[in-house]
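Peer 1: After the sequence you'll find the predicted model.
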Amino acid sequence: MLSAAQTSAPVSQGSAARIGQLAATVSTDAAKDKTTAQPIGIRTDGFIYRQLRVSDGRKDFDGRGAIAYSGLRNDSYRIGDIVTVGSDGAQFTITGFTDGAKLSVTPVIYVPLSAWSHLKLGSGLDESAAPEAAGAPSDGHATAASAPAASAVMFGEAAGSTAPDGTEQLPIGDFIQKLPGYRAQDLTSQFMLVFLFIIMLATIAVFLYILTMQTIPNFAVLKMQGILTRYLILNTIAQACSSRSSARP
């Protein structure tokens, strides 16, 4: 979690935007089951909101609006549906859908950053609060400078300043690798591919062995007739591959 003091300097440059990330379950009256999603809080004055493109509906956060990943339509989510997020029962109205909005394999629902603060902490800085308000009281407990303001700061272009104390700047590739569960999932997928390749090689080797042992007398006759060894090898491999393909269900 980053405070307003940590995020004010990068955001003031104009090429950065605060974002808030939260893992939660979402549901609607029409959807049969709850769906795991990633509510992402953004500000309407940031470059992320400006560059956001909707494939259906409209881009609007007014009246607790939210913009959802278009793939959620397969789970009976529709424009105008009231979405309940998390165990606190916070509700948003889907105003539009956007393509490609996934964090790892989880669908994303864009909500106002102020709404994300309430989802994450139960309270937080208002979306309209300016970074210059640092030092002003917030709910009588903490200053606006020290209150959590975002999960991270995203840069629309190469960052030109050093990271504030307690933070780290990461290229997009390194950031993706450090997403929770991403590296483990990627390693699992690679292991499965390698293991399937080994199984395929072992299967072909078994068919080659069986075909070779069964056709040794035939090979002897063919060799006596002058058939090239290269032809016999290629023919055996072709038979092994075709036998493996025909054995599939």
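Peer 2: Cool, the structure landed.
Peer 1: all contacts plus neighbour counts: C-alpha atoms, from now on.
Peer 2: Fine.
Peer 1: Regarding the chain, what is its longest helix?
Peer 2: helix 182-214 (DSSP state H).
Peer 1: Buried residues of that helix, list them for me.
Peer 2: Neighbour-count burial for helix 182-214, counted by 16 or more other CA atoms under 10 Å, picks out Ile204, Phe207, Leu208, Thr212.
Peer 1: Summarise which helices and strands it is packed against.
Peer 2: helix 229-246 (3 or more CA pairs under 8 Å, 6 or more residues apart in numbering; DSSP states H and E).
Peer 1: chain center to the helix it packs on, what's the gap?
Peer 2: Centroid separation for helix 229-246 versus its chain: 43 Å, with CA atoms, centre = their mean, to the nearest Å.
Peer 1: And for stretch 76-84?
Peer 2: The answer for stretch 76-84 is 21 Å, by CA atoms, centre = their mean.
Peer 1: Can you name the residues in contact with it?
Peer 2: 26-31, 57, 90-97 (CA atoms under 8 Å, 6 or more residues apart in numbering).
Peer 1: Could you identify the helix or strand that succeeds whatever helix or strand Val11 lives in?
Peer 2: Under the criterion of DSSP states H and E, Val11 resides in helix 4-12. Of the helices and strands lying after helix 4-12 in sequence (DSSP H and E), the nearest is strand 16-21.
Peer 1: Okay, one more to line up with it:
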Amino acid sequence: MFLAWKEIKHSKTRFSLIIGVMVLVSYLVFFLVGLAYGLAQDNRTSIDKWDADGIILTDESNTNINMSMMPKGAINDVNANDAAVIGIAPNVVRQKGTAGDDAKINTTFFGIEPDQFLMPEIIEGKAFENDDEVVADISLKEEEGIVIGDTLQLAGSDKEVKVVGFTEDAKFSVAPVLYTSVSSYQDVRFEQIDESEEGRISAIVVRGSDDTIAGVETGNEDLKIYPISDYINEIPGYTAQVLTFGLMIGFLVVIAAVVIGIFIYVLTMQKSSMFGVMKAQGISSGYIAKSVVIQTFLLAAIGVGIGLLLTGATAMVLPAAVPYQTNLNFLAIIAALLIIMAMVGGAFSVRAVVKIDPLKAIG
């Protein structure tokens, strides 16, 4: 430890370059992890808020909730610990009195019953009590300037809804969610509906026993129940997005290990004469090799630590529109992997240390 740190302090410029490489690589990896996690969460945060075990869709919908349609009364045939109806309708809205493409906002309407468990927690304002009132995701306020009391006009119709409250972490397929009554959802989705009909919904969300869907029955062969985790994985683009970023991050970790390994190996070979003198003085190869490994650890730890600090600082100044979220568990795992892989790469230079012949190295 003493030898490793002493050499780093003596050759500041040389080792600063190595630390700089580690900082840049780790910063890039950490930032990509935050973007990947943020994008993934924006696809599913509203579903996670359900705290549900399963979802019932029509068998013909192929797990696509936008293609699922069933009578509202189907919930009466469902046997579960708790069940709630939901209607989902993507739509484009704009604040009343505004015009132009910049004023258009992609949203998703969730038609729910206020007395069922899908009602979100209100962080500002109040829950909807009447038709044509909505509780919106807080991102509409942070990114679009929508405030409580504002009226939103729906694209392609004369329908208007009023924002009465805000909730957080409510996005579906990256679009902010507007919670409203099932009756208002009918108007958004179908525009006109026969008053004699009981209404149509998209799905039934259920809670089973012991956090599973065991024992949940639909009572209708045209309906199929899916575990909530399976449904999330079937959200269009979600799995492909996660796999793409996962492979990208994995390759970056490997590249970081190779880069730092090459740097340490080159440095080790440049110091072969010095190691030869040390061996001639009776210092064992094991001690020198241990010093090289410790030195690699110090360089990697300092570089990764600075990368973490830069990532945290960047997250604090990013605009709300950037889908970035910090997951401390992911960052800790990636940081540990970067340090371990760097040490594995640096360990290859240990073999070169052991093979150094003192007489040849001294010349």
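Peer 2: Alright, I've got the coordinates. From a predicted model like this one, the values you see are computed outputs, not experimental measurements.
Peer 1: tell me, the helix or strand just after the longest helix of structure 1 lands on which residues of structure 2?
Peer 2: Where DSSP H and E defines the elements, the next helix or strand beyond helix 182-214 of structure 1 is helix 216-224. Using TM-score structural alignment, helix 216-224 of structure 1 lines up with residues 272-280 of structure 2.
Peer 1: quick revisit: any idea how far the longest helix of structure 1 is from the middle of the chain?
Peer 2: 29 Å.
Peer 1: Equivalent analysis for stretch 35-49 of structure 2, please.
Peer 2: Distance, centroid of stretch 35-49 of structure 2 to centroid of chain: 6 Å (CA atoms, centre = their mean).
Peer 1: Residue in structure 2 paired with Ala68 of structure 1?
Peer 2: Under the alignment (TM-score structural alignment), Ala68 of structure 1 pairs with Ala136 in structure 2.
Peer 1: next structured bit after the strand or helix carrying that match?
Peer 2: Here Ala136 of structure 2 sits within strand 133-137, counting by DSSP H and E. Per DSSP H and E, the first helix or strand lying C-terminal to strand 133-137 of structure 2 is helix 139-144.
Peer 1: tell me which residues of that next one are tucked away?
Peer 2: Ser139, Leu140, Glu144.
Peer 1: how much space between the residue most central in space within structure 1 and Leu179 of structure 1?
Peer 2: Nearest to the geometric centre of structure 1 sits Ser104, at 1.9 Å (CA atoms, centre = their mean). Going from Ser104 of structure 1 to Leu179 of structure 1 by CA to CA, to the nearest Å gives 8 Å.
Peer 1: one step back: who are the packing partners of the strand holding Ala136 of structure 2?
Peer 2: Strand 133-137 of structure 2 sits against strand 160-167, strand 175-181, with contacts defined as 3+ CA pairs under 8 Å, 6+ apart.
Peer 1: between the ones you listed, which one is nearest to Ala36 of structure 2?
Peer 2: Nearest of these to Ala36 of structure 2, taken as CA to CA: strand 175-181 at 16.2 Å.
Peer 1: So which bit of structure 1 is that closest one matched to?
Peer 2: Counting by TM-score structural alignment, strand 175-181 of structure 2 corresponds to residues 106-112.
Peer 1: residues of that stretch that come out buried?
Peer 2: Pro107, Val108, Ile109, Tyr110, Val111, Pro112.
Peer 1: about what we covered before: touching, the residue nearest to the centre of structure 1 and Arg183? I think so.
Peer 2: No. Ser104 of structure 1 is beyond contact range of Arg183, at 10.2 Å (criterion: CA atoms under 8 Å).
Peer 1: count of neighbours near Asp230 of structure 2?
Peer 2: Look at Asp230 of structure 2: counted by other CA atoms under 10 Å, it has 12 neighbours.
Peer 1: State the distance from it to Thr151 of structure 2.
Peer 2: The value you get for Asp230 of structure 2 to Thr151 of structure 2, if CA to CA is used, is 36 Å.
Peer 1: same question, Val163 of structure 2
Peer 2: Distance from Val163 of structure 2 to Thr151 of structure 2, by CA to CA: 6 Å.
Peer 1: With neighbour numbers in mind, choose between these two.
Peer 2: Taking neighbours as other CA under 10 Å, Val163 of structure 2 and Thr151 compare with Val163 leading, 24 against 21.
Peer 1: coming back round to it: tabulate the buried residues of stretch 106-112 of structure 1 (JSON lines), appending distance to Asp62 of structure 1.
Peer 2: Output for the buried residues of stretch 106-112 of structure 1, formatted as JSON lines (distance: CA to CA, whole Å):
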{"residue": "Pro107", "distance to Asp62 of structure 1": "22"}
{"residue": "Val108", "distance to Asp62 of structure 1": "19"}
{"residue": "Ile109", "distance to Asp62 of structure 1": "15"}
{"residue": "Tyr110", "distance to Asp62 of structure 1": "13"}
{"residue": "Val111", "distance to Asp62 of structure 1": "10"}
{"residue": "Pro112", "distance to Asp62 of structure 1": "9"}
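Peer 1: any idea which of the residues you listed is closest to Met200 of structure 1?
Peer 2: Distances from Met200 of structure 1 to the buried residues of stretch 106-112 of structure 1, taken by CA to CA, are shortest for Pro107, at 34.5 Å.
Peer 1: In this structure the closest one contacts Leu72, no?
Peer 2: Yes. The pair Pro107 of structure 1 / Leu72 is scored as a contact, 7.4 Å apart, by CA under 8 Å.
Peer 1: who touches both of the two?
Peer 2: Joint contacts of Pro107 of structure 1 and Leu72 (CA under 8 Å, 6+ apart) do not exist.
Peer 1: ok so, going back, average distance between the match of strand 175-181 of structure 2 and structure 2?
Peer 2: Compared with structure 2 after fitting, stretch 106-112 of structure 1 deviates on average by 1.6 Å (mean CA distance after the TM-score superposition for structure 1).
Peer 1: ok now that stretch, how far from the chain's centre?
Peer 2: Worked out by CA atoms, centre = their mean, stretch 106-112 of structure 1 lies 11 Å from the chain centre.
Peer 1: what do you get for stretch 217-230 of structure 1?
Peer 2: 58 Å.
Peer 1: what does stretch 159-173 of structure 1 give?
Peer 2: Worked out by CA atoms, centre = their mean, stretch 159-173 of structure 1 lies 21 Å from the chain centre.
Peer 1: which residues are in contact with that stretch?
Peer 2: Contacts for stretch 159-173 of structure 1 (CA under 8 Å, 6+ apart): Gln6, Pro10.
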